[in-house]
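1. Got a predicted model here, sequence first, then my questions.
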Amino acid sequence: MFSSEDALDLLRSSGCSEKVIAHCVAVADLALDISRKLIDNGRDVNIGLVEVGGLLHDLGRAKSHGIDHAVVGVSIARENNVDPEIIEIIKRHIGAGITKDDARVLGLPDDDYMPITLEQKIVAHADNLVMGTERISLDRRIMKMQKKDLDLASIERVKALAEEIGIY
């Protein structure tokens, strides 16, 4: 499996800015904190997968800052033989996921981008709670989503994901 050092090397060699890399590190750190709390509560979490997935979740920002950055990240990850479980985290990290119907509307490839595994959900949740490198509250994330006029279903998915994870 890719190590955290491998992940940081891939972010740099793919052309991610230091700002994007700092964000990825902050998301990975929060995802690890969430994972440890879940483990303390008796949940089974693959902490290595969460760490590397958190680091690589925005890999696609090397080439795109649009909604398609997850799809671009998947392509870069595949070209670099990243583990399939990490590729799925990259694919499914945006917001609290993107449904197949929403993907069609957004012009993404016809696929389901909803997080399924606990590790995918942890990284998506952590990403929702990090703006730049700053940890933010769920309320602040929702306010930002409302200001962007995101649809109610997207906001409700973020709230439901936070409730499911139950931490932060």
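-> Nice, thanks for sending it over. Everything numeric here is computed off the predicted structure, so don't read it as measured data.

2. When you work out contacts or count neighbours from here on, use the C-alpha atoms and nothing else.
-> Will do.

3. in the protein, which spans are helices?
-> 4-14, 18-40, 47-56, 69-79, 84-91, 100-106, 118-128, 138-147, 152-165 (DSSP state H).

4. Mind listing what's buried along the second one?
-> Read that as helix 18-40. Going by neighbour count (16 or more other C-alpha atoms under 10 Å), the buried part of helix 18-40 is 20-21, 23-36, 38.

5. Please determine how far the residue of the chain most remote from its centre is located from Ile116.
-> Here the chain reaches farthest from its C-alpha mean at Gly42, the gap being 23.1 Å by C-alpha atoms, centre = their mean. The spacing between Gly42 and Ile116, counted by C-alpha to C-alpha, to the nearest Å, is 19 Å.

6. One more: Val82?
-> 19 Å.

7. Please compare these two by neighbour count and tell me which comes out ahead.
-> Using other C-alpha atoms under 10 Å, the more surrounded residue of Val82 and Ile116 is Val82, with 18 against 12.

8. Below is structure B, check it against A:
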Amino acid sequence: MNKAQELDIEARIKDLKANSKIDFSKSLPTKEEAIEIMKKLGLPKNIINHELAVMRKARDLAYNITKVEVDIELVKIGALMHDIGRCVLHSMAHGPIGGDIIRKLGFKSSKKLARVVERHLLAGISADEAEKFDLPERNYIPETIEEKLVCFSDKLHSGSRKVTIEKRFQRWIAKHGLNQFLKEQINRAKILEEEILGQIY
């Protein structure tokens, strides 16, 4: 995000806080508030529809997990807002940009929510791999169950259509070929799937 984009998003957040009835001091926004935030920040409708589809999948998986404790509200709102950074850019940078936007919104659980948003990229990107994509040098590999649920559920949707993991990566493969990095990403997605299903069955 360049300086002009950063100033623009800060102005939009300031306007949002001044002209909405949302209580930004609480833990998380409601579903309706999250949608209002995204619309006011200029997120396209098709992206919001994708996020709604991912939210439904992540929520359903979360409700069925019995072997570990899950913060279902964090999963729902994290899935719903995971692509918020696309109101600025549609590149890989939308992950860290989205995390920065969430932190600026200032909800009490913004740190946890920001990590969910940042760590949905592909099937997780290490700090070393982030450098190749010109992303801020952070760890983008999902670590908590909430981060993993959102990342995995995102891999099961293309737009708002349900797809397989292989189908979801097909666009990347068509563009770059089935290189070692993408093989590793598909493998990471399948490990996520095994881990999540293992918490259910």
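-> Okay, I see it. Values in this document were obtained by computation on a predicted structure and should not be read as measured data.

9. tm score of chain vs chain?
-> Between these two chains, after superposing, the TM-score reads 0.91 (TM-score structural alignment, normalised by the length of the first structure); 165 aligned residues with a C-alpha RMSD of 1.6 Å.

10. Identify the residues contacting the residue nearest the centre of the first structure.
-> The centre of the first structure sits closest to His93, judged by C-alpha atoms, centre = their mean, with a distance of 3.2 Å. Counting by C-alpha atoms under 8 Å, 6 or more residues apart in numbering, His93 of the first structure touches 57, 70, 113-115, 120-121, 123-124, 127.

11. Neighbour count for those residues - can I get that in CSV?
-> Shown next, in CSV, are the contacts of His93 of the first structure (neighbours: other C-alpha atoms under 10 Å):
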residue, neighbour count
His57, 33
Ala70, 27
Tyr113, 25
Met114, 22
Pro115, 26
Gln120, 26
Lys121, 25
Val123, 33
Ala124, 29
Asp127, 27
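
12. between the residues you listed, which is closest to Ile87 of the first structure?
-> Nearest to Ile87 of the first structure, judged by C-alpha to C-alpha, of the contacts of His93 of the first structure is His57 at 8.5 Å.

13. That closest one against Ala70, yeah?
-> Yes: counting by C-alpha atoms under 8 Å, Ala70 is a contact partner of His57 of the first structure at 7.5 Å.

14. Quickly list what's touching both of these two.
-> 90-91, 93.

15. circling back: the helices of the first structure: which one's closest to Lys63 of the first structure?
-> The nearest among these, by C-alpha to C-alpha, is helix 69-79 at 7.3 Å.

16. Can you check which part of the second structure the closest one sits on?
-> Under TM-score structural alignment, the counterpart of helix 69-79 of the first structure in the second structure spans residues 94-104.

17. Superposed on the first structure, what's the mean shift for the matching stretch?
-> By mean C-alpha distance after the TM-score superposition for the first structure, the fitted stretch 94-104 of the second structure averages 1.1 Å away from its aligned residues in the first structure.

18. just to revisit the earlier point, redo the helices of the first structure as TSV? Include distance to Lys63 of the first structure.
-> What follows is those, written out as TSV (distance: least, C-alpha to C-alpha, whole Å):
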stretch	distance to Lys63 of the first structure
helix 4-14	8
helix 18-40	11
helix 47-56	14
helix 69-79	7
helix 84-91	14
helix 100-106	18
helix 118-128	19
helix 138-147	24
helix 152-165	25
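
19. Those helices: which one's closest to Ala62 of the first structure?
-> Closest among the helices of the first structure, using C-alpha to C-alpha: helix 4-14, at 6.0 Å.

20. Report the buried residues of the closest one.
-> In helix 4-14 of the first structure, the ones that count as buried by 16+ other C-alpha under 10 Å are 4, 7-8, 10-12, 14.

21. quick check: that helix aligns to which part of the second structure?
-> Going by TM-score structural alignment: helix 4-14 of the first structure matches residues 31-41.

22. Let me see the residues that make contact with that stretch.
-> With C-alpha under 8 Å, 6+ apart, stretch 31-41 of the second structure has contacts from 9, 12-13, 16, 22, 45, 48, 76-77, 80-81, 84, 87.

23. let's go with 7 Å and repeat that
-> The contact list for stretch 31-41 of the second structure (C-alpha atoms under 7 Å, 6 or more residues apart in numbering) reads 12, 16, 22, 77, 81, 84, 87.

24. any idea what Thr144 of the second structure aligns with in the first structure?
-> Aligned partner of Thr144 of the second structure by TM-score structural alignment: Thr117.
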